[in-house]
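Q: Just to be clear, the model below is a prediction. Sequence and coordinates:
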Amino acid sequence: MSTNVEPAIIVHGGAVVFPGDKKDKASEGTKKAASKGYHVLTKGGSALDAVQAAICVLEDNPAFDAGTGSPLTSEGDIEMDAVIMDGRTLNTGAVAAVKNVKNPIVLARMVMDQTQHCLLVGQGANKFADEQNVPKEPNENLITEENKEKLEKYKNSYGEAAENDFSARDHDTVGAVAIDKEGNIAFGTSTGGITNKRPGRVGDSPIAGIGGYADNNVGGISCTGHGESITRVALAYDIISLMKYSNKSTQEAADYALAKMKEKLRNAKANLEAGVIGIGKDGNPVYSFKTKQMAWAWAKNGKLHNGVNFGENNTYTITTDANGEYKFDKDE
């Protein structure tokens, strides 16, 4: 096992066009999440713990499509998916179509740590949450007025065609990839899905190899975008395979796989927008996206980088104030 690796973490807040002030909120949210995970790493914490901590920050932020602020199903309910994976052991835990849980990523970690299974869904996932004494979160604490209005507007705009039209759906899935001092890599992804989805619909996010993957010998990936399209090409493992068998760097593999995704699905009736983040075994964070925007942030060597638009890359020095709150001093 490698030792004395420089720890790093990268997070994303979805491949989507952020309307109004949500761009700034998403930018700030990813900065806070990356800093939280980086703090775990610099204190000697594991990549798994850093990924979980970062995603909890994103799930608690209503600017993102995960946890609080998840979009609504066609019946006006919330069903959430999450996954976490250990690149050292290849152990993974995931939940899908889970309800009334504030942080699905925590429940996914429990599936990995407390069961012999990889994925629990629906009522079974919620029963497991009860067995683990996970506090129930009332829907009124998870459903925002914004998402109520979004569902109503979507149905009014698309009518009977709303169920099959993906052109204006949310893709604000959140995710994180980290490497710790021991060289261990982990990834996690969490989502509330897409507005007006059928109850029981599950996209790519909670499925290892599709919504993300982690292997210490190669690297880690977390995906975001239209789940059905990502599922059809097994995007995460496609990238991992390019790194493993074609000797491409993480950046090269991500760029290539996203470009090829549209070509492979040219006859599919689907929204082909997607984005990814990753860290290779070399410890370098990367991101790539084919959408107009993707919120991302990564931290390494005491520096934090973030952006939303193409070509945007803000750099900060990470500090804390007297109350232990994170501060970002922008580099000139």
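A: Yep, that arrived. Residues are numbered from 1 along each chain as shown.

Q: rest of the way, CA atoms for contacts and neighbours
A: Will do.

Q: Helix or strand: which one has residue 297?
A: Residue 297 is located in strand 293-300, with elements delineated by DSSP states H and E.

Q: What are the buried residues along that strand?
A: 293, 294, 295, 296, 297, 298, 299, 300 (16 or more other C-alpha atoms under 10 Å).

Q: structure B:
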Amino acid sequence: MKLPAIAIHGGSGTITFDAKDSKLKKQYLDALTAALDVGFEMLTKEHSATESVCKAVTILEDCDLFNAGKGSVFTAKGQHEMDAAIMDGKTLKAGAVAGLQGVKNPVLVAYDVLQNTPFVMIAGEEAIEYARQNDFKFEPDSYFFTQLRYDQWQEMKGGGEMTLDHSGEGVKFGTVGAVAVDTDGNVAAATSTGGMTNKAWGRVGDSPLIGAGTYANNSTCAISCTGHGEHFIRGVVAHDVSCRMEYGGKTLEQAANQVIHETLKRAGGEGGLIAVDSSGNICMPFNTEGMYRGMKNKTQTITRIF
């Protein structure tokens, strides 16, 4: 047994750093390490896997390096619309929110939906009102402003084009997520995102959709995905990994690699995922050039970008 264990991601895609970017690269690795350390410490102090992934994602939402929370991209209307989800593998209860605006930490609202409502998902104006009524912290537009995100939006503004947070040239940013297994062998997953630059029509990606971008089941594994959301939705990627384990007898590594490197790639989808099973095995496959990712258990801590 390799319990407890945690893994996190900060997006996938074409990730490049020049020699002059060594300081920025270190900032990414430091941010990943900080989230890992706090999440893992909670696990060692008998907190649940669900509590741990929620906290780890909150830390990443507070970092403007990633496309979630503070670092969320601009929509076509120049706003920030955020989605998040969390799932408890022990109870199979889940909470998700979509289209939040102004909320500092969307994953906390998703966790509240899991804990305190009979629903799985709430969206739009009603989700924002839910967050207000339950006293979640809101921030002004200036909190979510970053020059890089603004510049990305200005390049696309008015063109009717949308882009993934990891598309194009240069340094990339991404959706964040965490998966964990606690000392009792319970697994959990959480994912948070700012979506696509210049997105319109109320578009929602895979991150808040249970079974597509986020899934957890003690019988199999916990999954958090990152990449081209439409392909992850069509392929029900997170649940597909679980099904291959439950019905096909595959190991976590076999199932995750098959889905990312074969099924998803064959359908034209780009991205990756992080996964952990109830024994503490971790897998972090991706079919893009790189993925911001890290894992930690009792014997090792690993953070990677490429």
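A: Sure thing, it's come through. Given the structure is predicted, the values throughout are model-derived calculations rather than measurements.

Q: Just the TM-score for the two chains, thanks.
A: Here the TM-score for the pair of chains, by TM-score structural alignment, normalised by the length of structure 2, is 0.92; 298 aligned residues with a C-alpha RMSD of 1.9 Å.

Q: Aligned to residue 98 of structure 2, what sits in structure 1?
A: Alignment note (TM-score structural alignment): residue 98 of structure 2 maps to residue 96 of structure 1.

Q: from the chain's centre, how far out does whichever helix or strand comes after the strand holding residue 297 of structure 1 sit?
A: Using DSSP H and E, the helix or strand that directly follows strand 293-300 of structure 1 along the chain is strand 303-309. Computed by C-alpha atoms, centre = their mean, to the nearest Å, the separation of strand 303-309 of structure 1 from the middle of its chain amounts to 16 Å.

Q: Past strand 303-309 of structure 1, which element shows up next along the chain?
A: Taking DSSP H and E, what comes next after strand 303-309 of structure 1 is strand 314-320.

Q: how about the strands in the stretch 201-332 of structure 1?
A: Here the stretch 201-332 of structure 1 has its strands, by DSSP state E, counting those that start in this stretch, at 212-215, 219-225, 274-280, 285-289, 293-300, 303-309, 314-320, 326-330.

Q: what angle sits between the longest helix seen in structure 2 and strand 290-296?
A: Secondary structure of structure 2 per DSSP state H: the longest helix is helix 22-44. If you take axes from the mean of the first three to the mean of the last three C-alpha atoms, to 10 degrees, helix 22-44 of structure 2 sits at 40 degrees to strand 290-296.

Q: Which residues outside helix 22-44 of structure 2 are in contact with it?
A: 4-10, 17, 48-49, 51-53, 55-57, 59-60, 63, 65, 182-183, 292-297, 303-305 (C-alpha atoms under 8 Å, 6 or more residues apart in numbering).

Q: Number of residues surrounding the residue nearest to residue 96 of structure 2 when sequence neighbours are not counted?
A: Nearest non-adjacent residue to residue 96 of structure 2, counting by C-alpha to C-alpha, 6 or more residues apart in numbering: residue 85, 4.1 Å away. By other C-alpha atoms under 10 Å, the residues close to residue 85 of structure 2 number 35.

Q: what does residue 300 of structure 2 give?
A: If you count neighbours by other C-alpha under 10 Å, residue 300 of structure 2 ends up with 8.

Q: ok, now residue 78 of structure 1?
A: With other C-alpha under 10 Å as criterion, residue 78 of structure 1 counts 27.

Q: Check the gap between whichever residue in structure 2 pairs up with it and residue 197 of structure 2 for me.
A: Taking TM-score structural alignment, the alignment pairs residue 78 of structure 1 with residue 80 from structure 2. Remark: distance between residue 80 of structure 2 and residue 197 of structure 2 (C-alpha to C-alpha, to the nearest Å) = 9 Å.

Q: Name the residues contacting each of these two.
A: Common neighbours of residue 80 of structure 2 and residue 197 (C-alpha under 8 Å, 6+ apart) are 73, 74.

Q: Show me which positions of stretch 15-34 of structure 2 end up buried.
A: Using 16+ other C-alpha under 10 Å as the test for burial, stretch 15-34 of structure 2 gives 15, 25, 28, 29, 31, 32, 33.

Q: Closest to residue 263 of structure 2 out of these?
A: If you rank the buried residues of stretch 15-34 of structure 2 by distance to residue 263 of structure 2 using C-alpha to C-alpha, residue 15 comes first, at 22.8 Å.

Q: pretty sure the closest one is touching residue 304, no?
A: No. Using C-alpha atoms under 8 Å, residue 15 of structure 2 is not in contact with residue 304, being 11.4 Å away.

Q: Overlap in contacts, those two.
A: Residues touching both residue 15 of structure 2 and residue 304 (C-alpha under 8 Å, 6+ apart): residue 291.

Q: What segments of the stretch 101-250 of structure 2 are helices?
A: 106-116, 124-133, 141-144, 147-156, 229-234, 237-246 (DSSP state H, counting those that start in this stretch).

Q: any chance of those in a markdown table, with mean neighbour count too?
A: Shown next, in a markdown table, are the helices of the stretch 101-250 of structure 2 (neighbours: other C-alpha atoms under 10 Å):
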| stretch | mean neighbour count |
| --- | --- |
| helix 106-116 | 24 |
| helix 124-133 | 16 |
| helix 141-144 | 14 |
| helix 147-156 | 15 |
| helix 229-234 | 20 |
| helix 237-246 | 23 |
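
Q: among these, which is nearest residue 211 of structure 2?
A: The nearest among the helices of the stretch 101-250 of structure 2, by C-alpha to C-alpha, is helix 237-246 at 4.6 Å.

Q: which part of structure 1 lines up with the closest one?
A: Using TM-score structural alignment, the partner range for helix 237-246 of structure 2 is residues 235-244.

Q: which residues sit against the matching stretch?
A: 209-213, 218-223, 248-250, 253-254, 257-258, 261.

Q: Quick check: closest non-adjacent residue to residue 156 of structure 2.
A: Of all residues not flanking residue 156 of structure 2 in the chain, residue 198 sits nearest, at 6.8 Å (C-alpha to C-alpha, 6+ apart).

Q: circling back: quick check: which of the helices of the stretch 101-250 of structure 2 is nearest to residue 165 of structure 2?
A: When the helices of the stretch 101-250 of structure 2 are compared by C-alpha to C-alpha, helix 147-156 sits nearest residue 165 of structure 2, at 9.4 Å.

Q: rewinding a little: can I assume the residue nearest to residue 96 of structure 2 is in contact with residue 179?
A: No. Counting by C-alpha under 8 Å, residue 85 of structure 2 does not reach residue 179; the two are 11.9 Å apart.

Q: Overlap of the contact sets of the two?
A: Jointly contacting residue 85 of structure 2 and residue 179 under the rule C-alpha under 8 Å, 6+ apart are residue 190.
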